[in-house]
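Novice: would you be able to build a 3D model of this:
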Amino acid sequence: METLKGLKRTHYCGDLRMDNVGQEVILNGWVQKKRNLGGLVFVDLRDIRGISQIIFDADVNKDAFEKAEKLGSEYVIAVKGIVRERQSKNPNMATGDIEISATELRVLSKSQTPPIYIKDDDNVSEDKRLKYRFLDLRKPSMQNNLIMRSKVAQIVRQYLSENNFLEIETPFLIKPSPEGARDYLVPSRVNPGKFYALPQSPQLFKQILMVSGMDRYFQIVKCFRDEDLRADRQPEFTQIDCEMSFVDENDVMTMMENMIGRIFKEIHNIDIQLPLKRMTYKEAMDRFGSDKPDTRFAMELTDLSDLVKDCGFGVFSSAANAANSSVRAINAIGGADAFSKKGMKKLEEHAKTYKAKGLAWIKVTEEGIDSPIAKFFTEDEIKAILDRMDAKAGDLILFVADKNKVVYDALGQLRLEVARKMDLIDKNKYNLLWVTEFPLFEEDEETGRMIAMHHPFTCPLDEDIDKLDQEDKTQLRAKAYDMVLNGYELGGGSVRISDEEVQEKMFKALGMSQETANDKFGYLLEAFKYGVPPHAGLAFGFDRLMMLLTGADNIREVIAFPKNQNAICPMTNAPGLPEEGQLEELSIKVDLEEQE
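Specialist: This is a model prediction of the structure:
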């Protein structure tokens, strides 16, 4: 195969314009497409910057023309030629006004017929795309995603450096902790029977860096969680991780929203209105049924419990009178004709996936109301419901009655589903806001015990510190905050506990003995004995941010080499089986049942 010597590129394929007409240029790249018109061969040559049309004319250079006739898709070539104005211009190409009349061609590498097309609309399965990721990444959309990711990382580094943050690396091999999601464990050869864990986040280390006097820290860092995957989750993911000393939550929120504002300005030329709106967790749940509300459309939740507590519909009246339960509804304005009986059935099935026992509904028509539950209500009760829901003819009211958590989850997801079905979401809109005052504790669904909603070092609100020892801890709030974008949590953080007395109360509230706390977090607690600055931080999900900035459907589109939904890399076949000798070195024996 020929070498590049003497034909190193002078320009990128996508950079040539009318200003280059008359210049001799050298281009290197991949053959996107070839058309043979007898005495002329047209080749679209592609590199990371774009495509240029090359013309091989037998009358100009017969040797180059004959080589061009044998070119195949994805051959890597070097071409020398003269830039000239195209007679038939292509307005759909950035380089559509020019073409290159080739005087020399060198084939640098041949290619077999690719198993997938190198174009954005190839309609191939995702697993096949991931198997041939080295080809998939040649597509313009994928390259643009990774180019944008690189630009955003540079913006982040520049902004944080300007604001006196130090980029400091933290360890990947750390002590296992049972808190949070499952750890990925790494066996130690030199310490038989012992394991490292891969970090779910650098949480403890960044707090220790604050104790160490580093003042402001950041890191664009890999984190690892062994959990079930979905569109916006990967077993290894990237965070923009930040921590600051001698600050409160307002300082952190101002610093971070200004950074996001700069990213949107430099990437999309969008001016984000700052400061961002703020909404408490309680308001978010009451209005949107979600702690990451999508505020690009209305359809907010309305509490009807007081109107139906004495009605004849037992499902409603029992929920309205039960503790921590309610009857709430959303009004899909204009939705009465948008959903047939089959459509209503699908909405009910959607609600049931979020543990709702059923879905009640009323369609408001010019003739009156259409509803299977109407018979259980008096005219006055129906009128009161319609008035509170501000319902007009053509509207569809959807009800859920249950425990508050189920009501919020089901209706919160239903409003999103209805908005998608009715095309109510402006995909060109970016709605950012802060959600604040999260609960300090939540109930573990499996064990029923109280656990920290964020982590046990999250500081309670000042007015709730003295309530840490009360029996009902569900109403206690944290100095915790999430930045939300279009229904996604973009990043979250909190003020950390820096008072030893408060930390002891927190451990006690979690049912954690001092011995257990020392076993899990001893090195952090030891550091805290020697002077702790007030500190707070936040971590952004970098992959999720990029997914939203690029308009991708899932985070796999903005990660170079992601895993599939089964946490497998189809390209490398990871995870794989180690050799027997490797397991012996690690003092590990694997006992797997034979797969039929």
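Novice: contacts, neighbours, all on C-alpha from now
Specialist: Fine.
Novice: distance of Met259 from Glu169?
Specialist: 21 Å (C-alpha to C-alpha, to the nearest Å).
Novice: now do the strands in the stretch 51-200 of the chain.
Specialist: Ranges of strands in the stretch 51-200 of the chain, per DSSP state E, counting those that start in this stretch, are 76-85, 98-109, 166-167, 184-187, 195-198.
Novice: now the second one, please; I'll put the structures next to each other:
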Amino acid sequence: MFRTHTCGQLRIADTNTTVTLAGWVQTVRKFGSITFVDLRDRYGITQLLFSESLNAELDANPLGREFVLQVTGTVNERSNKNNNIPTGEIELLVTTFRILNKSMTPPFTIQDDTDGGDDLRMKYRFLDLRRNAVKKNLELRYATGRSTRNYLHENGFMDIETPFLIKSTPEGARDFVVPSRMNAGQFYALPQSPQTFKQLLMVSGYDRYYQIVKCFRDEDLRADRQPEFTQIDCEMCFVEQEDILNMFEGLVKRIFKDVKNIDYTDVVERMTWENAMWTYGNDKPDIRFDMKLTNLKFPSYTFPQQQNISSLIDGVDFKVFDEAETVIAIVAPGCSEYTRKQTDELTEWVKRPQVGMKGLVFIKCNADGTFKSSVDKFYSEEKLKAIAEAANAKAGDLILIVAGAEERTRKAASDLRMYMGTKLDLRKADEFKLLWVLDFPLFEYAEDDNRWVARHHPFTSPKPSDIETMINNNPVIENPAEYLKHPYANIKANAYDMVLNGNEIGGGSIRIYQKELQQKMFAALGMDEEEQQHKFGFLLGAFEYGAPPHGGIAFGFDRLCSILGGSESIRDFIAFPKNNSGRDVMIDTPSTIDDKQFDELQIKLDLKA
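Specialist: Prediction:
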């Protein structure tokens, strides 16, 4: 055997035991006639002591960082103990050693505080994976997967694999396509999700299915996106929305316990999509902190059930508010003492292209009960006080107000809320808050095409109360200017998203399982009967053979791991990630293929230039 123990295994109870270890040299430290070496493997680090008797052999075979080394020796109690590592009470007095393989000097240090930048570490990812920080991330990922599998197994779910080479149905994100050599001129697609296959499994009677599965989307990248990513994909039949919510609340709570040793006992809050947009400005709000939006003005078509309080800001000839479609305020607690420099910095922040506001209005609620604002020349103290009361601001708070077009302003207010939450340390990294967002619109209006598109996907069922509206109305939009008056604009989806700390970690829906309703859905999205049959004839046909009511959910596994690990980027929790350009710089892909492969595939495109 190359080893009898791992480098993280030995303890004081093993003193005087003869053992053999194997691993990588972390550091070499010479002190006169003796040499200390830290030997590392996946499990930990053990200090080795090479005595004077091995000097000649060490001189003939000098050790370097990342050499692969095998040693045999006796476990001794250390005189200078290291309480920072589990093996810190012992060291190994080496009697024999063998260099199994030498190493070049690594391009960066293999330690937590490495001197390697992102690009360099991605090029040498096989070395980066040796670092303890990366190893902990992969261990967390493994623990999350293990916890998921255990919970789903205990609840009767079966792990069933679905195909990777499927049919392209270009709805939503772009497919990765794979040419077929045996069927020249035809192409497979890599799955964006196993959606239709898991529904077919429900038709087949496999009433609880799951996979931890790779999915693929050819879309623009950012820190929390990769061209290939992993889902916890689940489906159940003979269920309603409440069954799904309860089952998968249990899954996430189990993961919290197994992975983070957190007993999540809070009731998981539920919020409609409309209230999330109204109160937080987005459909995945971070509810770890308050700072809710106060809507001082909004278009009549937006949230019509809410009372319009624009009278608070009208009547003073302030054009910024008068000409704005929407005016939204948030309250930054305890910030009334912000200096001019600090408020100017916030103004510049909202004027960045990523946020897109023309400026920022602020009102200081002074500790003595007075008010000071950037619009004093327009608004009296009485008006400022009324706005502060509407926003639930207290003495010592700072009110921040943005104004402009509805969609951009609501997003800007949401971004500003999150920015201030971070700035004021209200978003605690060690605090986790779950939320269900429900009752999304079933459709969105595509202005360029003057048609409806599915907000989630075309297999999502409307709420039971909206099914008749969908069946009994023509989806065609006669007057684009009045699309909001169309009955389809008010249809709610029987869908749900799980949000964790301001991140959507999972989403799903109760599915359509009747052929006629599914055909109506496809027709609403602009598909004629021929297109429906070409793309989804297999599913429509299956619905004629006793399809049961069913629904499911998919969790973003990479994103869930990154949140549990306290990272902004999912790349930190993927063994071999792509960079922001979708490239793997370690193996240098995507890359060209040779002429023979083009010929075999009968592809004549000029891709070789």
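Novice: still on that earlier bit, out of the strands of the stretch 51-200 of structure 1, nearest to Gly551 of structure 1?
Specialist: Of all these, strand 166-167 sits nearest to Gly551 of structure 1, with 28.7 Å by C-alpha to C-alpha.
Novice: now the closest one on structure 2. Mean distance?
Specialist: Aligned to structure 2 and superposed, strand 166-167 of structure 1 gives a mean residue distance of 1.0 Å (mean C-alpha distance after the TM-score superposition for structure 1).
Novice: in structure 2, what residues pair with that strand?
Specialist: Alignment of strand 166-167 of structure 1 against structure 2: residues 158-159, by TM-score structural alignment.
Novice: surely Ala401 of structure 1 is in a strand?
Specialist: Yes. Looking at Ala401 of structure 1 with DSSP: H, G, I helix; E, B strand; the rest coil, it is inside a strand.
Novice: that one matches what in structure 2?
Specialist: By TM-score structural alignment, Ala401 of structure 1 lines up with Ala403.
Novice: for Ser290 of structure 1, same thing?
Specialist: Match for Ser290 of structure 1 (TM-score structural alignment): Asn282.
Novice: next one: its match from Ile328 of structure 2, what distance?
Specialist: In terms of C-alpha to C-alpha, Asn282 of structure 2 sits 13 Å off from Ile328 of structure 2.
Novice: overlap of the contact sets of the two?
Specialist: Common contacts of Asn282 of structure 2 and Ile328, defined by C-alpha atoms under 8 Å, 6 or more residues apart in numbering, comprise Arg410.
Novice: buried residues, the helix or strand hosting Glu515 of structure 1. List them.
Specialist: Using DSSP states H and E, the element containing Glu515 of structure 1 is helix 514-527. The neighbour-count check on helix 514-527 of structure 1 (16 or more other C-alpha atoms under 10 Å) flags 517, 520, 524-525 as buried.
Novice: output the residue interval of structure 2 matched by it.
Specialist: Using TM-score structural alignment, helix 514-527 of structure 1 lines up with residues 529-542 of structure 2.
Novice: list the contacts of the aligned partner of Val252 of structure 1 in structure 2.
Specialist: Aligned by TM-score structural alignment, Val252 of structure 1 pairs with Ile244 of structure 2. Counting by C-alpha under 8 Å, 6+ apart, Ile244 of structure 2 makes contact with 236, 551-553.
Novice: now the residue nearest to the spatial centre of structure 2: closest residue in space, sequence neighbours ignored.
Specialist: What sits nearest the mean C-alpha location of structure 2, by C-alpha atoms, centre = their mean, is Arg559, with 3.0 Å. Excluding its sequence neighbours, the residue lying closest to Arg559 of structure 2 (C-alpha to C-alpha, 6 or more residues apart in numbering) is Ile570, at 5.6 Å.
Novice: what's the closest non-adjacent residue to Leu411 of structure 1?
Specialist: Gly289 (6.3 Å).
Novice: what count of nearby residues applies to Gln112 of structure 1?
Specialist: By other C-alpha atoms under 10 Å, 9 other residues sit near Gln112 of structure 1.
Novice: I meant Lys67 of structure 1, not that one.
Specialist: A count of nearby residues for Lys67 of structure 1, using other C-alpha under 10 Å, gives 15.
Novice: need the longest helix for structure 2.
Specialist: The residue-count maximum for a helix in structure 2 (DSSP state H) belongs to helix 132-154.
Novice: buried residues, that one. List them.
Specialist: For helix 132-154 of structure 2, by 16+ other C-alpha under 10 Å, it's 132-135, 137-138, 140-141, 143-145, 147-149, 151-152.
Novice: who's in contact with the aligned residue in structure 1 for the residue nearest to Arg559 of structure 2?
Specialist: In structure 1, Ile570 of structure 2 lines up with Ile555, judged by TM-score structural alignment. Taking C-alpha under 8 Å, 6+ apart, we find Ile555 of structure 1 in contact with 231-234, 543-544, 546-547.
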